[in-house]
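Chemist: what's the 3D shape of this:
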Amino acid sequence: MFLSLRWLTALFLFLLMSAGGAAPVEDPEDELLDLDIDEDLDLNFYDAFDYDDLDQEIDAPTLEATAEPEVDEEEEHHSHEQTPQTSTLPASNSLDFKTLELFGPNTGLGMPTCLLCVCLGGSVYCDDSDLEDIPPLPKDTTHFYGRFNKIEHIKSTTFMNLNKLQSIDLTGNDISEIDEAAFRPLPLLQQLILADNDVKMLPELPNSMRLIDLCNNKLKSSGMHIEVFQEMSDLEYLYLSDNDLDYVPTPLPLSLRVLHLQNNNIQSLHVDTFCNSHNPTFIRPNLEDIRLDGNPLNTHLFAAAYSCLSRLPVGSH
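Modeler: Predicted coordinates:
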């Protein structure tokens, strides 16, 4: 029994050594220490890579054009007759400007006024735009500028529903006709500038006027209403130079500060043109700028007409 156990132990050790009989593995770090880098590693990667391969053209497959089938001219003409032609243009996106009073209604060109002109707040600028008619304005317009266009006619419906309009400037147009009721719907109108036009008759104006400029027109005395300016209690500036007026349009409101009538056809003055002969103490303190030069008028012959003025009018003596 003792020999058998000893023998078995020896056999076990033998088998164990046979299973691990390979040479012991050395530490990898030891191998790296013994490695000759210069001899065993080639670190020149750029020399090892062939870049010429990148210059080779790539042959992409070409698509062969397919021939269109021939169409008989008679068949093509017949097909066009049967198939209605439709427009290939994309439909434009139309905006609903009815809900945007800022843009106003569409003009005769089919576009909103504020795309044709420039709208800033309550001011609408349509200067030098080749307009032949005044475009429909937004309801909140306070100042309208349509200078240097080709407008000829101001209609009675032009300024309808513009209750906030305070100023109109149409300098440098071809206006020769103004409907009698053109400015009647404007209760807040204060400035009307129609200089450098062909106006022959001045229609009814609201009593809210502060400035009227009709210089360089063809306005005649017979083309104005009698006492047209009398009820304008806020009128301060009246420019009527370079027209065909025969006399000073009286009576003038006491608020008037500037009156320009040069280069007309005025030949005489009445004693009550500026003053009141029935009231010797009457004074007109505001009227300080009167221009009568360029008229066939000798101003020194009418000294009694200036007795209520703080400054004599400018004119020939």
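Chemist: alpha carbons only for contacts and neighbour counts from here, please
Modeler: Fine.
Chemist: what ranges do the strands span in the stretch 151-300 of the chain?
Modeler: Secondary structure of the stretch 151-300 of the chain, counting by DSSP state E, counting those that start in this stretch: strands at 153-154, 167-169, 177-178, 191-193, 211-213, 237-239, 258-260, 289-291.
Chemist: can you redo the ones you listed as JSON lines with distance to S79 and mean neighbour count?
Modeler: Shown next, in JSON lines, are the strands of the stretch 151-300 of the chain (distance: least, Cα to Cα, whole Å; neighbours: other Cα atoms under 10 Å):
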{"stretch": "strand 153-154", "distance to S79": "53", "mean neighbour count": "18"}
{"stretch": "strand 167-169", "distance to S79": "59", "mean neighbour count": "20"}
{"stretch": "strand 177-178", "distance to S79": "57", "mean neighbour count": "18"}
{"stretch": "strand 191-193", "distance to S79": "63", "mean neighbour count": "20"}
{"stretch": "strand 211-213", "distance to S79": "67", "mean neighbour count": "19"}
{"stretch": "strand 237-239", "distance to S79": "72", "mean neighbour count": "20"}
{"stretch": "strand 258-260", "distance to S79": "76", "mean neighbour count": "20"}
{"stretch": "strand 289-291", "distance to S79": "80", "mean neighbour count": "18"}
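Chemist: right, and these - which one's nearest H225?
Modeler: strand 177-178 (13.8 Å; Cα to Cα).
Chemist: Now render the strands of the stretch 151-300 of the chain as CSV, adding distance to M17.
Modeler: As requested, these are exported to CSV (distance: least, Cα to Cα, whole Å):
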stretch, distance to M17
strand 153-154, 124
strand 167-169, 119
strand 177-178, 129
strand 191-193, 123
strand 211-213, 126
strand 237-239, 129
strand 258-260, 133
strand 289-291, 135
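Chemist: quick one: what helix or strand has D47 in it?
Modeler: For D47, the element it lies in under DSSP states H and E is helix 45-48.
Chemist: before we go on, could you also do this sequence so I can check it against the first one:
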Amino acid sequence: MVTLRLMWGLLVLCVVAASPRRYARQAELDNYDNNNVDLDKNMDVYDYYDGIDEPQIEIGTLSPDEDIDPSHHASLEEEEEEEREDKELPIKPQLVPSGFGESGTLMGPSAQGGMATCMLCTCLVGSVYCDDLKLDRVPPLSKETTHFYARYNKIAKISKSDFINLNKLKRIDLTSNGISRIDDDAFFGLPALEELILRENSIRQLPALAPSMTLIDASHNQLGSTGIQREAFKDMSGLLYLYLTDNNIDHIPVPLPDSLRSLHIQNNNIQMMHEDTFCNPHDLNYIRNALEDVRLDGNPINLSRTPQAYICLPRIPVGALI
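Modeler: The predicted structure follows:
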């Protein structure tokens, strides 16, 4: 009995010794309110910044058989950088919307159901490009057109109505179309026209052109001895380049304006030049300084027989001297 009491007493002492001291626990309870205040403050700060510049992660599941390559998952910063680069890329030029043509629609072998000109051709500001589209006539053009290109098509005729009221049109290029007929006033009513290129066609008669011309290229046609009107270039005070190569022409179309710099008339049938072809026989001091490029090679003419015809030129024409 005494032994049991001793054991019970030892057990009670052990329990009392193992229990925490009251003042320490009380201190923890006393500081709880202050800690709670700091925690609330920290939570407020966390709530303010929560979600700012942080990626939103969507949690899902993957098939256990799917291979995962971490390199395929770009970070948010990389994605944002790619988006910025995409926005900074230069804007590609866009075609002018349909309806650029003033009136009418284009009908031809390549026009599907009357497609508007700029839906078939390429329109960039005032330039219209209709190259190699199998067109059989000139499409309707806007009044704002300044440059028109319709090379390598199948246009056979140029009518007066094709370029009517195009007061800003400066350049027309109809190279290699098979054109055989041009209305005489098809180009004359274009006050701003400066450059006309009609190479590689079947033209037999060069139409009347405005005095504003600076370049005329009618090479590789069929003008012959009557295809150029008399004094056709006389009033073109700003004409710089005249190309009439391969046309079976038998004479030089004089008078030529003093502004002319280049005359290509090779591979024709010219047999003779006269004293007034380039020079002024009444003024021996006259010099035509601008005309530095004259091509007469490929013609049945001997330049050495008529030196007085080109003595006023800064350079001897290219051609046979024997």
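Chemist: Can you check my assumption that A17 of structure 2 lies in a strand?
Modeler: No: per DSSP: H, G, I helix; E, B strand; the rest coil, A17 of structure 2 lies outside any strand segment and is helix.
Chemist: Can you name the residues that contact it?
Modeler: For A17 of structure 2, no residue meets the contact criterion (Cα atoms under 8 Å, 6 or more residues apart in numbering).
Chemist: what residue of structure 1 matches up with it?
Modeler: Alignment note: A17 of structure 2 maps to a gap in structure 1; criterion TM-score structural alignment.
Chemist: For P257 of structure 2, see how far away A17 of structure 2 is.
Modeler: Distance, A17 of structure 2 to P257 of structure 2, using Cα to Cα, to the nearest Å: 127 Å.
Chemist: coming back round to it: equivalent range in structure 2 for the next helix or strand after the helix holding D47 of structure 1?
Modeler: Later in the chain than helix 45-48 of structure 1, the nearest helix or strand by DSSP H and E is helix 73-82. Alignment note (TM-score structural alignment): helix 73-82 of structure 1 is unmatched in structure 2.
Chemist: Stretch 252-260 of structure 1 too?
Modeler: Going by TM-score structural alignment, stretch 252-260 of structure 1 lines up with residues 256-264 of structure 2.
Chemist: Centre of the chain to the matching stretch, how far?
Modeler: When distances are taken as Cα atoms, centre = their mean, to the nearest Å, stretch 256-264 of structure 2 is centred 32 Å away from the chain's centroid.
Chemist: I228 of structure 2 touches I203, doesn't it?
Modeler: No: using Cα atoms under 8 Å, I228 of structure 2 is not in contact with I203, being 10.6 Å away.
Chemist: quick revisit: compare the strands of the stretch 151-300 of structure 1 and report which one is nearest to L269 of structure 1.
Modeler: It's strand 289-291; of the strands of the stretch 151-300 of structure 1, that one is closest to L269 of structure 1 (Cα to Cα) at 13.0 Å.
Chemist: In structure 2, what range does that closest one match?
Modeler: So strand 289-291 of structure 1 sits over residues 293-295 in structure 2, by TM-score structural alignment.
Chemist: Mean distance between that stretch and structure 1 after superposition?
Modeler: Stretch 293-295 of structure 2, aligned to structure 1 and superposed, deviates on average by 0.3 Å (mean Cα distance after the TM-score superposition for structure 1).
Chemist: in structure 2, which helix has the most residues?
Modeler: Assignment by DSSP state H gives helix 22-49 as the longest helix of structure 2.
Chemist: Let me know the next secondary structure element after that helix.
Modeler: Counting by DSSP H and E, what follows helix 22-49 of structure 2 is helix 76-88.
Chemist: Read off where that next one ends up in structure 1.
Modeler: Following TM-score structural alignment, helix 76-88 of structure 2 has no partner segment in structure 1.
Chemist: And for stretch 136-144 of structure 2?
Modeler: Going by TM-score structural alignment: stretch 136-144 of structure 2 matches residues 132-140.
Chemist: what about the matching stretch, how long is it end to end?
Modeler: End-to-end for stretch 132-140 of structure 1, by Cα to Cα: 23 Å.
Chemist: what's the answer for stretch 110-126 of structure 1, then?
Modeler: Using Cα to Cα, one end of stretch 110-126 of structure 1 lies 16 Å from the other.
Chemist: Then stretch 153-167 of structure 2?
Modeler: Across stretch 153-167 of structure 2, first to last residue, Cα to Cα, it's 24 Å.
Chemist: for stretch 180-190 of structure 1, same thing?
Modeler: Note: stretch 180-190 of structure 1 ends 18 Å apart using Cα to Cα.
Chemist: Now tell me what touches that stretch from outside.
Modeler: With Cα under 8 Å, 6+ apart as the criterion, stretch 180-190 of structure 1 contacts 154-167, 203-206, 208-211.
Chemist: And that stretch, how far out from the chain middle?
Modeler: So, by Cα atoms, centre = their mean, the centroid of stretch 180-190 of structure 1 is 26 Å from its chain's centroid.
Chemist: Where in structure 2 does it fall?
Modeler: Going by TM-score structural alignment: stretch 180-190 of structure 1 matches residues 184-194.
Chemist: buried stuff in that stretch?
Modeler: Buried residues in stretch 184-194 of structure 2, counting neighbours by 16 or more other Cα atoms under 10 Å, are found at D185, A186, F187, F188, G189, L190, P191, A192, L193, E194.
Chemist: Let me know the closest of those to N280 of structure 2.
Modeler: For those, the closest approach to N280 of structure 2 (Cα to Cα) belongs to E194, at 27.6 Å.
Chemist: quick one: the closest residue to the closest one other than its chain neighbours from F233 of structure 2, how far?
Modeler: Spatial nearest neighbour of E194 of structure 2, excluding adjacent residues (Cα to Cα, 6 or more residues apart in numbering): M213 at 4.1 Å. M213 of structure 2 sits 9 Å away from F233 of structure 2, going by Cα to Cα.
Chemist: in structure 2, which spans are helices?
Modeler: Remark: helices assigned in structure 2 by DSSP H are 2-18, 22-49, 76-88, 117-120.
Chemist: Dump the ones you listed to JSON lines, plus distance to L242 of structure 2.
Modeler: Shown next, in JSON lines, are the helices of structure 2 (distance: least, Cα to Cα, whole Å):
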{"stretch": "helix 2-18", "distance to L242 of structure 2": "119"}
{"stretch": "helix 22-49", "distance to L242 of structure 2": "76"}
{"stretch": "helix 76-88", "distance to L242 of structure 2": "46"}
{"stretch": "helix 117-120", "distance to L242 of structure 2": "31"}
